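**Student:** How does the following fold in three dimensions:
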Amino acid sequence: MPSTQHVTGRDLARTLRARFPDLLIVIPTAPTDDIDVIAGLDAGTDDYLVKPFSLTVLLARLCAHLRRQTSTSQPQPPLRFGDLVIDITSRRCTLHDTEIALRPKGFDLLALLTRNPGIAISRETLMAPVWDENWFGPPRPWTSPWPASADVSPRPPPHIATLRGRGYRLERCGWSDGAGTKS
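**Tutor:** Presented below is the predicted three-dimensional model:
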């Protein structure tokens, strides 16, 4: 008998999110630990519904997600910060013309920081558009999205500064801003 490969909901969510970035993914699940929900959301799902749930609640949550998607589905010009380019429409991130693979939530966080370079953004403000109001778990600790090879590129990548008690800020790190000044 041929062996079958076991595919989890998280595996399926990652695959679907990679192939169809704008697809709405809502997973109905039996009661789980917070870590399972966190892992599922980090894998690219938009929402979790814990069983049992009513069809009216499912419909209301799907409608809420679709309203948000409709309001943001227009093509947008890429965001630029030095050699960092965030293409919202295609959900691609490049640094020094090299594509950087980011998890879905990491992409959304970096896009928000790139929209507001040099500005301190509180943790709550940063989290609100990425995780919805139904999010009860703690966010994953922020880590640099850059691969080690980015440090040996012509210019160091932008730095995500952690501002203790204040939030985060995307800033230039030791390179010219185009006007000849070092930051």
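
**Student:** CA only for contacts and neighbour counts going forward, please
**Tutor:** Noted.

**Student:** Let me see the contact set for the residue nearest the centre of the chain.
**Tutor:** The centroid of the chain falls nearest to K105 when counting by CA atoms, centre = their mean (2.1 Å). With contacts defined as CA atoms under 8 Å, 6 or more residues apart in numbering, the neighbours of K105 are 42, 44, 130.

**Student:** Could you do I38 as well?
**Tutor:** G137.

**Student:** Which of the residues in the helix or strand where it lies are classified as buried?
**Tutor:** In this structure, I38 is located in helix 34-42 according to DSSP states H and E. Residues 37-38, 40-42 are the ones in helix 34-42 that count as buried (16 or more other CA atoms under 10 Å).

**Student:** by contact count, what packs against the very next helix or strand once past that helix?
**Tutor:** Secondary structure here is assigned by DSSP H and E; on that basis, the next helix or strand after helix 34-42 toward the C-terminus is strand 47-50. Counting by 3 or more CA pairs under 8 Å, 6 or more residues apart in numbering; DSSP states H and E, the packing neighbours recorded for strand 47-50 are strand 26-29, helix 34-42.

**Student:** And strand 47-50, what's buried?
**Tutor:** Neighbour-count burial for strand 47-50, with 16+ other CA under 10 Å as criterion, is recorded at 47-49.

**Student:** Here is the second sequence; please produce its structure so I can put it next to the first one:
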Amino acid sequence: MRILLVEDDAGTAADIARALSAAGHLVSHVADGKQGLMEAIGGGFEVLVVDRMLPGLDGLGLVRALRAAGVATPALMLTARASLGDRVEGLDAGADDYLPKPFALPELLARVNALGRRPAAMAQEATVLRVADLEMDLLRRTVTRAGQRIDLQPREWRLLEYLLRHAGRVVTRSMLLEGVWDIHFDPRTSVVETHVSRLRAKLGEPHLIQTLRGAGYTIRPPDP
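**Tutor:** Predicted structure coming up:
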């Protein structure tokens, strides 16, 4: 795979590039966030590995700018800030995975490989997801309802995509934490409820996202 590494620490960058190259990947490295953004928008990369703390433009800003520009290349964010709040912030910015420092290089390789498999898996699936008059185009990265475009933040997009892929079925809070935020335990925060509420408001009425008390959530056509 072609991988763009955006990391300003020379030693860390050398170790990562060496490990990725040894695994057969083609690695391009830049040390500045603004340059990384330009390279990533230029295309041709299958995975991005981005440090959170960067000169010029930090990792959060870089990933947000990419998603706003419609660039969906999977991104792994590296950071020494490993609290739950930092992790959620990184994922909400549009990162697909989040790896705290220090980390073992085999784990980084495994996560990069997993991200690289996602586009191939998506190519075998439907590229347009629909419920009632709501439509999500995975290739054009657009969401419309009754023909009207709806702008979503990266985490709202992933939440809606997860719900649409499970349309008509009940998804629990734990399933959403794992599938949308990659959190494999219940942190007892309101992150799910907050994002569901925001997404429901953006999609408008009649509401398609239903809360099933004591069970979870489902997305389905409104009752007649």
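
**Student:** sorry, back to before: quick check: which of the helices and strands packed on strand 47-50 of structure 1 is nearest to I88 of structure 1?
**Tutor:** Nearest of these to I88 of structure 1, taken as CA to CA: helix 34-42 at 18.3 Å.

**Student:** chain center to the closest one: distance?
**Tutor:** For helix 34-42 of structure 1, the distance between its averaged C-alpha position and the chain's averaged C-alpha position is 14 Å (CA atoms, centre = their mean, to the nearest Å).

**Student:** what does it correspond to over in structure 2?
**Tutor:** For helix 34-42 of structure 1, the aligned range in structure 2 is residues 84-92, judged by TM-score structural alignment.

**Student:** That stretch vs structure 1, mean deviation?
**Tutor:** Its matched residues in structure 1 lie on average 0.9 Å from stretch 84-92 of structure 2 after superposition (mean CA distance after the TM-score superposition for structure 1).

**Student:** if we can go back for a sec, could you export the helices and strands packed on strand 47-50 of structure 1 to a markdown table, including columns for distance to N134 of structure 1?
**Tutor:** Compiled in a markdown table, these are given as follows (distance: least, CA to CA, whole Å):
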| stretch | distance to N134 of structure 1 |
| --- | --- |
| strand 26-29 | 13 |
| helix 34-42 | 12 |
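
**Student:** quick one, what contacts R64 of structure 2?
**Tutor:** Contacts were defined as CA under 8 Å, 6+ apart; by that measure R64 of structure 2 touches 93-94, 154.

**Student:** Same check for the residues you listed, but in structure 1.
**Tutor:** Here the contacts of R64 of structure 2 are checked against structure 1 with both residues aligned by TM-score structural alignment, their matches' CA atoms under 8 Å, and the contacts held in both are 93-94.

**Student:** rewinding a little: any chance of the contacts of K105 of structure 1 in CSV, with distance to Q5 of structure 1 too?
**Tutor:** Conversion of the contacts of K105 of structure 1 to CSV gives the following (distance: CA to CA, whole Å):
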residue, distance to Q5 of structure 1
D42, 22
G44, 21
V130, 32
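
**Student:** And those residues, which is closest to I27 of structure 1?
**Tutor:** Compare each of these with I27 of structure 1 using CA to CA and the shortest gap goes to G44, at 10.6 Å.

**Student:** Report the buried residues of the longest helix seen in structure 2.
**Tutor:** Of all the segments assigned as helix in structure 2 under DSSP state H, the longest by residue count is helix 105-123. Residues 108, 112-113, 115-116 are the ones in helix 105-123 of structure 2 that count as buried (16+ other CA under 10 Å).
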